[in-house]
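> need a 3D model of the sequence below.
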Amino acid sequence: MLKLKYKLLALDMDGTLLNDNHQISPETEKWIHRAAEAGVHVCFSTGRGYDEAAPFGKQLGLNTPMITVNGSEVWKSPTELYRRELLDKALIANMHAIAVEYGVWFWAYAVEGSYNEKNWDPALLDLNQWMKFGYHTEDDAIRHDIIVRLQDLGGLEITNSSPYNLEINPAGVNKATGIRIVCDLLGLDMSETVAIGDSLNDLAAIQAAGLGVAMGNAQLAVKENADVVTASNNDDGIAWIIRDYILTEE
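Below you'll find the model as predicted:
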């Protein structure tokens, strides 16, 4: 059996694990199975909520920890929640008011479900347990203004999962903190991890991991901070990293 340098593979989903058709390619699936068979813990590290991520874990046959909602949830296994971080309800109210003021699309993840302007109800503010808020606009000036307003609010971790959106979690909550918790659960060191992603919500993880990998389709800031840039999500970039960097002798 290989003596592995890297024992945890933390995978972003959209733009990384999934191709542009939101599917896992057969080649990528094959190499993930090979990694798992060699003893590598394959862990989703995604901005998606649990319900949006879990079916892909089931497809791959994974029973490993998962990081969902950009680190607001860490799952010890696909069926056991280990930790959850919530946003203050007053902050959610303020962020919703900003979305309405600028007339931009918004969404929010709560323990009770996901919401946007189509199913938003002010009564939900006090009833729900909130984990993430997001905005989408292709207007750079408006997006910049919203960032400034969010920074003024304080207590927020501001990232994105595309150049046109903003994703907001509680301050200090990100994929890197999630991976550290998973390492503690598995008895691993951060130096033994590989983190792969394409957007700013992957940046902290890529900087903190033993090997930080940017996809070929990643945002420029992510590529500039990665140790390695691999092929795109449509060209099995994950498979290449597993083959050439993980399934090799220490």
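> switch to C-alpha atoms for all contacts and neighbour counts from now on
Will do.
> start and end of stretch 121-137, how far apart?
Length of stretch 121-137, first residue to last, C-alpha to C-alpha, to the nearest Å: 22 Å.
> let's see this one next to it:
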Amino acid sequence: MVKLFATDLDGTLLKKGRHIAPDDIAALHTLEDHHIDFAIATGRMDREIMVINEQIKLNGHRVSQNGAFTLTNKSELIYQKTFDINTSKKIHLEVMDFPNPYCISTADEIFVSKITEDLKHLEGELFFPLKEGVDFLDKYGDSFLPSKFMLFGETDELVAYQKNIMQDIADVAETYISDPHCLDIVPKGVSKSLGLRKLAEHLQIDPTEIAVIGDSFNDLPMFQMTPHSFAMATAPKEVQNHATYVVDSVKEAVELVTQKVSAL
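Next comes the predicted model:
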């Protein structure tokens, strides 16, 4: 029986132009009628999830930055993981050689090496502005540690770089293609699955009682933890192949989940 429904944002619930389909919002509001809890699991920052929750008028649980932070719908922080000082410096030195701009995220901000025209377009999809300047290699400390590094480029370029960089950082980091033009580097062990497992433990439910929906490679870990997994029809075939169902919308996934609950 499904007790929690978790959705990805970009390419799933959230479309280009920061648009959310009214039908998807209406469907999410039916979850409560079936005693199903709601969560958002995304690569975005927690404060962006809070904006989304306000827009859709649902007070959902929040798994942000691919699982680096997990908060309840009462804003109780139940899990967080950032890079330590030495690892932060190591990865910073690695990405400095990347030919394209890169970003460094903390809990609340995204710093970028250089704001290009392409990144100005990306900034238009965010709910908060980027901050230019990453000259803090020697400033990492207990009060300032990154939770994610992001590299931008074409998919083939990012995949090739991903293979190379993992030879040097596999012991301290995970990497995910979170978007066709974005490679995420997060602390070892961090994933949306981990964040949702921490939430499940807090809610005293089993991970197999969670339904999940997404469209990117960073959604695969949560697909693998439950039989109730949905991939968007717009997702790459390799992503679709790891999900139990392929759907056209969040609305369709919610309807399939609630129909099953109603039938029990």
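> now do the contacts for the residue sitting nearest the centre point of structure 1.
Nearest residue to the geometric centre of structure 1 (C-alpha atoms, centre = their mean): residue 46, 2.6 Å. By C-alpha atoms under 8 Å, 6 or more residues apart in numbering, residue 46 of structure 1 lies in contact with 11-14, 53, 67-71, 175.
> out of these, which comes closest to residue 194 of structure 1?
The closest of the contacts of residue 46 of structure 1 to residue 194 of structure 1 turns out to be residue 11 (C-alpha to C-alpha; 8.4 Å).
> turn the contacts of residue 46 of structure 1 into TSV, including distance to residue 237 of structure 1 and secondary structure.
Formatted as TSV, those follow (distance: C-alpha to C-alpha, whole Å; DSSP: H, G, I helix; E, B strand; the rest coil):
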residue	distance to residue 237 of structure 1	secondary structure
11	11	strand
12	12	coil
13	12	coil
14	13	strand
53	20	helix
67	21	strand
68	21	strand
69	23	helix
70	21	helix
71	23	helix
175	20	helix
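> return the residue of structure 2 aligned against the residue nearest to the centre of structure 1.
Using TM-score structural alignment, the partner of residue 46 of structure 1 in structure 2 is residue 42.
> ok, that match to residue 11 of structure 2 distance?
Residue 42 of structure 2 is 11 Å from residue 11 of structure 2, by C-alpha to C-alpha.
> next: residue 164 of structure 2.
Counting by C-alpha to C-alpha, the gap from residue 164 of structure 2 to residue 11 of structure 2 is 27 Å.
> ok, the two, which is more surrounded?
Between residue 164 of structure 2 and residue 11, counting by other C-alpha atoms under 10 Å, residue 11 is the more crowded of the two (16 against 11).
> stretch 151-166 of structure 2: how far from the chain's middle?
Its chain's C-alpha centre and that of stretch 151-166 of structure 2 lie 18 Å apart, by C-alpha atoms, centre = their mean, to the nearest Å.
> what's in contact with it?
With contacts defined as C-alpha under 8 Å, 6+ apart, stretch 151-166 of structure 2 is touched by 94-95, 98, 100-103, 173, 175, 177, 180-184.
> that older thread, of the contacts of residue 46 of structure 1 - the most surrounded one?
Neighbour max across these (other C-alpha under 10 Å) = residue 67, 35 neighbours.
> to which residue of structure 2 is it aligned?
So, by TM-score structural alignment, residue 67 of structure 1 is matched to residue 63.
> sweet, I'm off.
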